[in-house]
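Asker: what's the 3D shape of this:
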Amino acid sequence: MLHYLVSKKFLARILWFAILEINCVLTQECISKDYGNGGTICVCTDHHCDTVPSLGKIPLNSYVTYTSNKDGLRFKKTVQKFKITRTQLPKGYHYQECLSEIHHEYEICGENQNKNKYSGIYKNWDPSPSKSIIIDRSKTFQEILGFGGAFSDATAINIKTMSVSLQAQLLKSYFSEDGIEYNLCRVPMGATDFSTHVYSYIDSNTNEVNCIDPALGNFKLTKEDLSYKIPVILEANRLSSRKLQLFTSTWVAPKHFKENNNYRGSMGFIKKGLYQLWADYFQKFLDCYKDNGVNFWGITTGNEPYVANVQMEGIPGVLWFPDDHGQWIRENLVPTLRNSVHRNIKVITLDDQRPLLLAVLPKTLTNGTEHCVHGVGLHWYLDQDNNTYLLDEFHQRYPNLFLLATEGCEGDWVNNIRLGAWDRAERYAWDIAQDLNHWVTGWVDWNMVLDLDGGPRVAGPVDSPIIFNKTANEFYKQPTYYALGHFSKFIPRGSVRIYTTQCDGDDLTDIVAFKRPDGLIVVVFVNRGDHQVRRVFIDIKRGEIDISASPHSITTILY
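Answerer: I've put the predicted structure just below:
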């Protein structure tokens, strides 16, 4: 019997070490390459692509950190012990909700509110060189919907151009447990500026504007949907361990639906007599995707509807006046959806820039439209430190509408692809942390994959977290991929933001914290400065976490 027990224990130990060995083999390190742009990329081929080390079970009285930085660390995992255990909050601490600059008055929290005024920064209670950040899980804020990117035409075409094995590497990098586990993604309804050509689902070879089919009998999906986007979406959903939720946005209306008879945005209003047909068009798209195995969680009321008239380089778009948009939403779009099999879909309005939140959107939400929608989509292009108050004030005014970042990307039409640029990762991390600290429930990137020319596209190129080199049949993970991953990988849907005594950028650092559905606490700590920064995170239920963050780094802490 003793011999049997010893043998059993011995075999169990051998099995345990074998499992550890398998995990070591499966975890692949970054193959780094420097293009001289202030950082490095990670090269992925048919046979090798870096993965994220598994979190596993966190040892008792310990915490886990994952770090990426400008010097080349990528999700470097460490396990450390809590230093001490506190039984009460430090003297002088009191809670105050994180508010940004409002009406030029600054909200300060800490030991003494009368000392020094910082724009949107908390005064920490600990005066030592290593600042102490209190984490108070009893104070909670918004629930997280998720993180992800867009299945644009360019994304899907690039993926389907890859070898089969490289496609698998890329989709695993975004959606599997080995990757950064995207769970909320955007799907364009028709063409965008990142398509090979501009098209709608009712196209004609003529410019005939008076031949309107009220049954939308000519509506049909395109090759971009059937051969590229839908197959990629289905494979991504198969790989995802988290339920993949999708929302759709439209850039393009059929030319004859618009007053300018043009796909482009200039004065491109929907004809008022076709408001219902435009709503039917949205439902028809949802029906067709459902028939092909793809269901949608949400739908936006149009991409950038209030700036489509001024978009450069002929980006396709539909222009709306706010009051007309509100009328169409409440009288046409929402009743149409509610009377269909898509009755439970989330309706997201705005899908445009942050400064429009208070200046324009309330005009759309009048006359009951506020009660017809579920949330508000935000693009990051005009985000600044001094306009986060718009998020706070909007939430206070419309507490039942969630805020969701629905588009962002780095680069512009002159300075687009910069392989390895770490400063772009920092801008991603800064914006995501800033949004999350001001009631935003998630962050969705623009194109997931572009080629070395920033395309395919019909307008100017931008950058992307992954760049595909078709000639070499390999792709490059940009620093922005890792910046997104420090949030998407470790903050699953259903997590709730919790209070910290630093909520906005302090000396080029950003901090945001969450409680996950499984009970784990997550803290994302960004150091955008040129020097090492030390912080002591205090959780009275667990103890102190003493972190020294390397220059230009992103660290995710879990316990």
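
Asker: alpha carbons only for contacts and neighbour counts from here, please
Answerer: Will do.

Asker: what about Val536, which helix or strand?
Answerer: strand 533-539 (DSSP states H and E).

Asker: And the contacts of that strand?
Answerer: Residues from elsewhere that reach strand 533-539 (Cα atoms under 8 Å, 6 or more residues apart in numbering): 86, 129-136, 527, 544-551.

Asker: Kindly report the same for stretch 212-230.
Answerer: The contact list for stretch 212-230 (Cα under 8 Å, 6+ apart) reads 151-153, 156-157, 160, 201-202, 256, 277, 281, 284-285, 288-289, 292, 294.

Asker: Can you point out the buried residues in it?
Answerer: Phe219, Leu221, Glu224, Asp225, Tyr228, Lys229, Ile230 (16 or more other Cα atoms under 10 Å).

Asker: and if you look at stretch 73-87?
Answerer: Those would be Leu73, Arg74, Phe75, Lys77, Phe82, for stretch 73-87 by 16+ other Cα under 10 Å.

Asker: Turn those into a markdown table, including secondary structure and distance to Phe269.
Answerer: Output for those, formatted as a markdown table (DSSP: H, G, I helix; E, B strand; the rest coil; distance: Cα to Cα, whole Å):
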| residue | secondary structure | distance to Phe269 |
| --- | --- | --- |
| Leu73 | coil | 49 |
| Arg74 | coil | 47 |
| Phe75 | coil | 47 |
| Lys77 | strand | 52 |
| Phe82 | coil | 59 |
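
Asker: Pull the contacting residues for Thr300.
Answerer: Each residue near Thr300 by Cα under 8 Å, 6+ apart is listed here: Phe247, Thr248, Ser249, Thr250, Val347, Ile348, Thr349, Leu350, Asp351, Gly377.

Asker: For these, which single residue is the most surrounded?
Answerer: Using other Cα atoms under 10 Å as the neighbour test, the contacts of Thr300 are led by Thr349, with 30 neighbours.

Asker: Surely that residue forms part of a helix?
Answerer: No - judged by DSSP: H, G, I helix; E, B strand; the rest coil, Thr349 forms no part of a helix; its state is strand.

Asker: Make sure it is actually in contact with His379.
Answerer: No - the criterion here is Cα atoms under 8 Å, and Thr349 misses it with His379 at 11.8 Å.

Asker: let's see this one next to it:
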Amino acid sequence: SDDPFLPSFSVCPPFSAKGSQPCKEKYLDPDSMVCVCDRAYCDTQDPVSLPRPGFFAKYESSKSGRRLERSEGKFQDKASTPALVLVLETAQRYQMIKGFGGAVTDAAAMNILSLTPDVQNNLLRSYFSDEGIEYNVLRLPMASCDFSVRPYSYADTPYDYELKDFNLVDEDVNMKIPLVHRAKAMSKKPISLLAAPWTSPTWMRTNEEWKGKGSLKGSAGDRFHKTWANYFVR
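Answerer: Model (predicted):
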């Protein structure tokens, strides 16, 4: 940068965190590597901490096998000649980031729960604890989605505008919701939940089918739209 008030920096060699466990590498082919996580071992991270004044922390994953490897860099003055220059445009602001996370679909829940209890705990810790990447947002499908083994909604009784037969299903009660509670129990930070439907019940759709081109019947303010809104509330 040509601006003397903007910091430059250089990267220091990686350092090994005291409590973290490195990735146990497994190559599926020469260009594809994963970290093994089983009942006996799973890679972990130290809790994220602020670097020393004048320094920054960098986490790097790479094709060569690094997995969230932490290193520190030191901000330099203008007299130095760094290999990389970071320009901080402090006046330029963009949207706020709520967080990062994933979806608890039927398929995800079925695969997680097919593991042994020890492996389940290691896997969930790697996503939600401060030894892992600390996901803080979870998307929950409202009823079935394209990662379900069967199509279903919470109100499959035709023309039940009062939603008298509205109900959760086994996939929610026995799989998805328990996993959300386990994730929240492992996290030291609040986890936000985002509910999102894949489709309305078929009797509310113009084609009255689970698949294919269809939209919500009627128009804004009518009984179909009011029922669909109440479906969200329920």
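
Asker: about what we covered before: biggest separation within the buried residues of stretch 212-230 of structure 1, which pair?
Answerer: Phe219 and Tyr228 (18.4 Å; Cα to Cα).

Asker: which element is the equivalent of Asn207 of structure 2 over in structure 1 on?
Answerer: Alignment note (TM-score structural alignment): Asn207 of structure 2 maps to Asn260 of structure 1. In this structure, Asn260 of structure 1 is located outside every helix and strand according to DSSP H and E.

Asker: got it, and Leu378 of structure 1?
Answerer: Using DSSP H and E, Leu378 of structure 1 sits within strand 375-379.

Asker: Please identify the next secondary structure element, helix or strand, after that strand.
Answerer: helix 389-397.

Asker: part of a strand, is Asn230 of structure 2?
Answerer: No - with three-state DSSP as the criterion, Asn230 of structure 2 is located in helix rather than a strand.

Asker: Can you tell me the closest non-neighbouring residue to the alignment partner in structure 1 of it?
Answerer: Correspondence of Asn230 of structure 2 to structure 1, assessed by TM-score structural alignment: Asp280. Distances taken as Cα to Cα, 6 or more residues apart in numbering place Thr336 nearest to Asp280 of structure 1, at 6.9 Å, with adjacent residues excluded.

Asker: Over to Leu179 of structure 2?
Answerer: Ala109 (7.3 Å).

Asker: Now for the one you found: which residues touch it?
Answerer: Applying Cα under 8 Å, 6+ apart to Ala109 of structure 2 gives the contacts Met175, Lys176, Leu179.

Asker: Distance of it relative to Ser64 of structure 2?
Answerer: 31 Å (Cα to Cα, to the nearest Å).

Asker: cool, and Pro197 of structure 2?
Answerer: As judged by Cα to Cα, Pro197 of structure 2 and Ser64 of structure 2 stand 39 Å apart.

Asker: ok, Lys188 of structure 2 touching Asp130?
Answerer: Yes - using Cα under 8 Å, Lys188 of structure 2 is in contact with Asp130, at 7.1 Å.

Asker: hmm, back to that, can you put the buried residues of stretch 212-230 of structure 1 in a markdown table and add distance to Asp392 of structure 1 and secondary structure?
Answerer: Below are the buried residues of stretch 212-230 of structure 1 laid out as a markdown table (distance: Cα to Cα, whole Å; DSSP: H, G, I helix; E, B strand; the rest coil):
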| residue | distance to Asp392 of structure 1 | secondary structure |
| --- | --- | --- |
| Phe219 | 42 | coil |
| Leu221 | 40 | coil |
| Glu224 | 39 | helix |
| Asp225 | 38 | helix |
| Tyr228 | 39 | helix |
| Lys229 | 36 | helix |
| Ile230 | 37 | helix |
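
Asker: ok, those residues vs Phe468 of structure 1, which is closest?
Answerer: Tyr228 (15.9 Å).

Asker: Residue in structure 2 paired with that closest one?
Answerer: Match for Tyr228 of structure 1 (TM-score structural alignment): Met175.

Asker: same thing with Ala150 of structure 1?
Answerer: Looks like Ala150 of structure 1 aligns to Ala103 there (TM-score structural alignment).

Asker: Its match: what's its closest spatial neighbour, skipping adjacent residues?
Answerer: Arg139 (4.5 Å).

Asker: In contact with the one you found: list those residues for me.
Answerer: Gly101, Gly102, Ala103, Val104, Leu193, Leu194, Ala195, Ala196.

Asker: what's near enough to touch the first one?
Answerer: I take that to be Gly101 of structure 2. Contacts of Gly101 of structure 2 by Cα under 8 Å, 6+ apart are Tyr135, Asn136, Val137, Leu138, Arg139.

Asker: just the last one next, same as before
Answerer: Residues in contact with Ala196 of structure 2 (Cα under 8 Å, 6+ apart) are Arg139, Leu140, Pro141, Met142.

Asker: swap in the fourth one?
Answerer: By Cα under 8 Å, 6+ apart, the contact set of Val104 of structure 2 is Leu138, Arg139, Leu140, Pro141, Lys176, Val180.

Asker: hmm, back to that, generate a ChimeraX selection restricted to the buried subset of the contacts of Gly101 of structure 2.
Answerer: In ChimeraX, a selection of the buried entries from those looks like this (16+ other Cα under 10 Å):
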select :135,136,137,138
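
Asker: quick one on the thing from earlier: correct me, but the residue nearest to Asp280 of structure 1 touches Trp278?
Answerer: No - counting by Cα under 8 Å, Thr336 of structure 1 sits too far from Trp278 to count as a contact (10.3 Å).
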